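> got a sequence here, can you model it:
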Amino acid sequence: MRIGKVPEAVLKRSVLKQIGHRREELVTGAGVGGDFAAVKALEGEVLVLSGNPAMLGDIGYYSVLNAVNDIAASGSEPIGVLLCILLPDGTGEADLKQIVRRAEETCKELNIQIMGGHTEVSRAVNRPVITATGIGRVRSGELVSPGGARPGDDVVITKWIGLEGSAVIAAEKERELTEHFNPSFVRDAMSFSGLVSVKGDSEAIRGFEIHSMHNASQGGIFGALWELAASAKAGLCIELKEIPVRQETIEIAEFYGINPYELNSGGAMLITAPCGHDVVKALKAAGINAAVAGRITEGRDRVVKNGDDIRFLEPPVSDELYKIL
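Presented below is the predicted three-dimensional model:
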């Protein structure tokens, strides 16, 4: 396809025709000449928006998940996404069709709708890039503030860290990894992609006193912990040995010489609550691994302890994933 907006025939055939899952909240949405989406807002509700780019791995899948994860971390119900798809010059229609197919499959699984967006071929990119804007709704009194963590709160980490990063590396470097690891090991790491959604994590703890939630993504768990505490203008103390991590993530990180704690951790959610162990029990009852890894503290020191060793966290920088891909 050439530079500019994709041809109308391509838009109808490879984009619009694939959007099938619907939500009743949508008043108007994706269509030829439809440059906006309109959503019903009920009295007493607020709409929550979040934007995220995706440019590595299965971008149709990850773009939707990452936008929805941020919505879920606010305690909101995700209802839809807007997708802005930029493609490099020469991209085939089949590639576009596959991207949209994966996005639609993900939306259907999460019961949300592709509400609109934009698709264009541009010299500004050298690989396909999607920016997804997630849309959610929540009762105004039930919104979970990102800066709501309080000193004394337990810090809960759901599932395991490094899931999204491990899954992307395993998929992109499958041949190289299978020369060093057992093929079943690599397949297991690739399967972590199925654990990246935190929508279920958020749903499993409704009814608990939750002060804040944060989706751990780019920058890894260390970056997410810093952001959580910085947003609350508080400190934290974390025990490294209590941070849940899969052996596959550890070994892939060692193979490539990267830090698993600074690797994209989409799929792990940080939760702060005064009753962290009860939250963990509820998550485990829902089949979701979780652990209390530390607590929110007074002051501004943000530390991770490993026995007698203490590491002071710093603001997140580039994700370890970019050292490999």
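> CA only for contacts and neighbour counts going forward, please
Noted.
> test my guess that residue 16 contacts residue 29.
No - using CA atoms under 8 Å, residue 16 is not in contact with residue 29, being 10.6 Å away.
> now do the strands in the stretch 101-250 of the chain.
Using DSSP state E, counting those that start in this stretch, the strands assigned to the stretch 101-250 of the chain run over residues 113-121, 129-139, 154-158, 212-216, 235-239.
> can you list these in JSON lines and add mean neighbour count?
Output for the strands of the stretch 101-250 of the chain, formatted as JSON lines (neighbours: other CA atoms under 10 Å):
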{"stretch": "strand 113-121", "mean neighbour count": "23"}
{"stretch": "strand 129-139", "mean neighbour count": "23"}
{"stretch": "strand 154-158", "mean neighbour count": "27"}
{"stretch": "strand 212-216", "mean neighbour count": "27"}
{"stretch": "strand 235-239", "mean neighbour count": "22"}
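> make TSV out of these and add distance to residue 321.
Converted to TSV, those look like this (distance: least, CA to CA, whole Å):
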stretch	distance to residue 321
strand 113-121	26
strand 129-139	16
strand 154-158	21
strand 212-216	14
strand 235-239	23
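> another one to check against the first:
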Amino acid sequence: MNSGKVPVNVLKRSVLRQLKNKRTEIADSAGLGADCAVFAPFSKGQMVTCVQEGVVELQCENDLAEAEREDLSVMPMRRIFQKCANNLAAAGAEPVAAELVIFLPETVEEPELKALMEEAEKAATDLNIQIIGGQTRVSSAVRQPIATATGYGILSEAAVTQVSAGKKLAGQDIIITKWIGLEGTADLAARNREKLLVRYPAYLVEEAAAFDRYYSILPEAATAVKSGGCTMHDISEGGVFAALWEMAEGAGVGLTIDMKKLPLRQETVEVCEFCNVNPYELRSGGSLIIASPEGTAVVEALAAEGIPAVIVGRFTDSNDRLILNEDEVRYMDRPQRDEIYKNV
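Take a look at the predicted model:
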């Protein structure tokens, strides 16, 4: 396709016609000749917004796209929407809507654009998010499709009260849901599948590559909000150490964590050892950090919903950020570049 706006007939046929999911919170969506969406009035709660961008995979692969899949910064469209929804949920909000901006290279043809929009709509529908507008442009400066999703969520009045109650982190328990390193393990296992199969049984490799089924943190975030005042942060780029540092730095507090309590799947241990990466600094989408003054009660509430969770430490009123590993005590380093890129 030529640089500039996508032609009107292509926009109508391969973009707008793919958008079918509707929510009552949206009074009117953007569309042809209408650049703004309108939210229906709501009397309670607050609006929450976040942005998630990424280089996306093409489903109609050509030779260049096939080569680009070796780049671990490339991701499927569904993960962009999931990350956006996770960010909203970690703020205590219910994901409602998203605007989608896509920049395409000139080499992309209309069937590929349609496939991207079908994937985006399926991802949004699975999360019960309505795509309410955006932009689709073609540029000679772009080599791979680049997508940005701006998500909108509604924080109910009850959630506002609960989340606000947990903002003072000092003295609160640190809870981690599911297991760290899930996202990175899945990416590494998929990329190194053949090499891993030489050393490990097929069931272990396939299980590791299928960890993407755990990416959503919406269930645990909703349960945590109902279980008392809390602050939450989804663990993504940089891994659990980066996420913990960011929470402590943002609140101006310290922390102490027991490294032995950080939850790891055996598949992650094996894949990380094989790929020579540190699982504690590996992208960990699918795992949520919850700070709560009633950590045990939150863990029990999560367990009742079938969600694994464990208390790994506490936030403190000092400036020290300490990692305990049996008799060893060390200071937490500032966040480093994600370990996933060592394997590129």
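> next, the TM-score between them, please.
Overlay of the two chains. TM-score (TM-score structural alignment, normalised by the length of the first structure): 0.92; 325 aligned residues with a CA RMSD of 2.1 Å.
> quick one, which of the strands of the stretch 101-250 of the first structure is nearest to residue 319 of the first structure?
Closest to residue 319 of the first structure of these, according to CA to CA: strand 212-216, at 11.7 Å.
> so what does that closest one touch, helix or strand wise?
helix 59-72, helix 220-232, strand 268-273 (3 or more CA pairs under 8 Å, 6 or more residues apart in numbering; DSSP states H and E).
> now do 6 Å
strand 268-273 (3 or more CA pairs under 6 Å, 6 or more residues apart in numbering; DSSP states H and E).
> do you know how far the residue most central in space within the second structure is from residue 53 of the second structure?
Central residue of the second structure (CA atoms, centre = their mean): residue 83, 2.6 Å from the mean position. Distance, residue 83 of the second structure to residue 53 of the second structure, using CA to CA, to the nearest Å: 9 Å.
> for residue 267 of the second structure, what are its contacts?
residue 208 (CA atoms under 6 Å, 6 or more residues apart in numbering).
> ok, now residue 317 of the second structure?
Counting by CA under 6 Å, 6+ apart, residue 317 of the second structure makes contact with 170, 253-254.
> can you find the partner of the residue nearest to the centre of the second structure in the first structure?
Counting by TM-score structural alignment, residue 83 of the second structure lines up with residue 66 in the first structure.
> what about the closest residue to its match other than its chain neighbours, which SS state?
Of all residues not flanking residue 66 of the first structure in the chain, residue 52 sits nearest, at 6.4 Å (CA to CA, 6 or more residues apart in numbering). Secondary structure of residue 52 of the first structure, reduced to three states by DSSP: H, G, I helix; E, B strand; the rest coil: strand.
> show me where the first structure has its helices.
Ranges of helices in the first structure, per DSSP state H, are 8-10, 59-72, 93-110, 163-172, 174-178, 183-190, 199-204, 220-232, 247-256, 276-285.
> of all these, which lies closest to residue 305 of the first structure?
Here helix 220-232 is closest among those (CA to CA), at 12.2 Å.
> where does that closest one end up in the second structure?
Using TM-score structural alignment, helix 220-232 of the first structure corresponds to residues 239-251 of the second structure.
> list the buried residues in the matching stretch.
239-245, 247-248 (16 or more other CA atoms under 10 Å).
> what's next to that stretch, contact-wise?
235, 254, 280-284, 335.
> picking that back up, for the helices of the first structure, which one ends up most surrounded?
Most buried of the helices of the first structure, by mean neighbour count (mean count of other CA atoms under 10 Å): helix 59-72, with a mean of 28.
> for it, packing partners?
strand 45-54, helix 93-110, strand 129-139.
> and the second one against the second structure, how far off on average?
Translated: helix 93-110 of the first structure. Compared with the second structure after fitting, helix 93-110 of the first structure has a mean deviation of 2.3 Å; criterion: mean CA distance after the TM-score superposition for the first structure.
> which position in the second structure aligns with residue 255 of the first structure?
Matched by TM-score structural alignment, residue 255 of the first structure corresponds to residue 274 in the second structure.
> what's the answer for residue 243 of the first structure, then?
Per TM-score structural alignment, residue 243 of the first structure is aligned with residue 262.
> check the gap between that match and residue 135 of the second structure for me.
Going from residue 262 of the second structure to residue 135 of the second structure by CA to CA gives 41 Å.
> again with residue 274 of the second structure
Distance from residue 274 of the second structure to residue 135 of the second structure, counting by CA to CA: 42 Å.
> next one: residue 249 of the second structure
According to CA to CA, residue 249 of the second structure stands 35 Å off from residue 135 of the second structure.
> again, but for residue 305 of the second structure
For residue 305 of the second structure relative to residue 135 of the second structure (CA to CA), the value is 39 Å.
> trace residue 341 of the second structure over to the first structure, please.
Aligned by TM-score structural alignment, residue 341 of the second structure pairs with residue 322 of the first structure.
> give me the neighbour count for its match.
Neighbour count of residue 322 of the first structure, defined by other CA atoms under 10 Å: 11.
> ok, residue 165 of the first structure - contacts?
Residue 165 of the first structure makes contact with 263-264, according to CA under 6 Å, 6+ apart.
> let's see that with 7 Å instead.
263-265, 321 (CA atoms under 7 Å, 6 or more residues apart in numbering).
> now swap in residue 91 of the first structure and tell me
Counting by CA under 7 Å, 6+ apart, residue 91 of the first structure has contacts residue 1.
> try 8 Å
Taking CA atoms under 8 Å, 6 or more residues apart in numbering, we find residue 91 of the first structure in contact with 1, 121.
> need the counterpart of it in the second structure.
That one, residue 91 of the first structure, aligns with residue 108 by TM-score structural alignment.
> now do residue 281 of the first structure
By TM-score structural alignment, residue 281 of the first structure lines up with residue 300 in the second structure.
> from residue 293 of the second structure, how far out is its match?
Distance of residue 300 of the second structure to residue 293 of the second structure, given as CA to CA: 14 Å.
> same check on residue 323 of the second structure?
The value you get for residue 323 of the second structure to residue 293 of the second structure, if CA to CA is used, is 20 Å.
> next: residue 26 of the second structure.
Distance from residue 26 of the second structure to residue 293 of the second structure, by CA to CA: 36 Å.
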